[in-house]
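One predicted model, sequence on top.
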Amino acid sequence: MATVTTSRNIGSLCRELEKLTCDLRTLSQGSRPSEQDLQACPLLDRWSFGFLPAPCLLGAISHHPIFGARPHIHTSELVLIDPDKRWARTWSKFYRLGKQVVPEIENV
């Protein structure tokens, strides 16, 4: 069984991505949310832009369609991983997993 890297299960992740895809298609066709639709949405007040760190994988890559082979890369956001079956799915693609490096914990 694959491990989900977030608190969501696979079914809810699929539903969220399908809704996002539908919304993006609608927006790409020139449609915008109606005032009535927006009134039903939560209000985010005193907002600003932020950065939300997302889990990803780090490692050496080979056979990447864009990067080829490089000694150090980071993937896009990690969505699913099954280390036992040696695969991971990021936002952009599947990866085969080789050896895992377990970081050493420094004595404090």
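Received, thanks. Quick caveat: nothing in here was measured; it's all calculated off a predicted structure.

use CA for all of it now, contacts and neighbours both
Will do.

Secondary structure element holding residue 38?
In this assignment (DSSP states H and E), residue 38 forms part of helix 35-39.

can you pull the buried residues of that helix?
Of the residues in helix 35-39, none has enough neighbours to count as buried (16 or more other CA atoms under 10 Å).

Which neighbouring elements make contact with the helix or strand that comes right after that helix?
Later in the chain than helix 35-39, the nearest helix or strand by DSSP H and E is strand 58-64. When contacts are defined as 3 or more CA pairs under 8 Å, 6 or more residues apart in numbering; DSSP states H and E, strand 58-64 packs onto strand 68-74.

how about the strand it packs on: buried residues?
For strand 68-74, burial by neighbour count (16+ other CA under 10 Å) applies to no residue.

List the residues that contact residue 71.
Taking CA atoms under 8 Å, 6 or more residues apart in numbering as the contact definition, residue 71 lies against 59-61.

Against that first model, consider the following:
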Amino acid sequence: MGQLEGQMVSRVDPRTNQEIAQIELGLLVLSVKTSPGAVWAVVGPFEGCGGSGVIRIDPNTNKALGKIPVRCASDIAVGSDNLWVTSFQYREITFWFHSSGIITA
């Protein structure tokens, strides 16, 4: 779950409903989705678009692994080997392959 004040994602144990980890991302968390072996968070500033993108989180270590820059990223859909990231302001969809790192817009 994303948190506005802390700009982080919280990991919650579904059995106990207790928070077990906080992952600091440094930007406003707009959307969070999961895929096998990864958690994906769309992040951006509180105002404007600077620094927006998608951060990959390793669910085994609860660490942010890196950010894919996407201008004015607003939401994400996750497939088996790809991501679709929307940019509401620019009316764009960015398509990214997990395995190859190839980005198309």
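Nice, thanks for sending it over. Treat the numbers as computed from the prediction; the structure is a model and nothing was measured.

Drop the TM-score for these two in here.
The TM-score (TM-score structural alignment, normalised by the length of structure 2) is 0.26; 41 aligned residues with a CA RMSD of 4.1 Å.

hang on, the earlier thing: buried only: go through the contacts of residue 71 of structure 1 for me.
59, 61.

Any chance of the contacts of residue 71 of structure 1 in JSON lines with distance to residue 95 of structure 1 as columns?
Formatted as JSON lines, the contacts of residue 71 of structure 1 follow (distance: CA to CA, whole Å):
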{"residue": "59", "distance to residue 95 of structure 1": "11"}
{"residue": "60", "distance to residue 95 of structure 1": "12"}
{"residue": "61", "distance to residue 95 of structure 1": "10"}
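
can you pull the buried residues of whatever helix or strand residue 21 of structure 2 lives in?
Element membership for residue 21 of structure 2 (DSSP H and E) is strand 18-24. Residues of strand 18-24 of structure 2 classed as buried: 22-24 (neighbour count, 16+ other CA under 10 Å).

Now the element after that strand, going C-ward?
As assigned by DSSP H and E, the chain's next helix or strand after strand 18-24 of structure 2 is strand 28-35.

List the buried residues of that next one.
Buried residues in strand 28-35 of structure 2, defined by neighbour count with 16+ other CA under 10 Å: 28-32.

and that strand, what other elements does it pack with?
For strand 28-35 of structure 2, the packing partners by 3+ CA pairs under 8 Å, 6+ apart come out as strand 2-3, strand 8-13, strand 38-44, strand 75-78.

let's go with 6 Å and repeat that
With contacts defined as 3 or more CA pairs under 6 Å, 6 or more residues apart in numbering; DSSP states H and E, the packing partners of strand 28-35 of structure 2 are strand 38-44.

Give me the angle between the next helix or strand after the strand it packs on and strand 38-44.
Past strand 38-44 of structure 2, heading to the C-terminal end, the next element that is a helix or strand (DSSP H and E) is strand 53-58. Following axes from the mean of the first three to the mean of the last three CA atoms, to 10 degrees, one obtains 150 degrees for the angle between strand 53-58 of structure 2 and strand 38-44.
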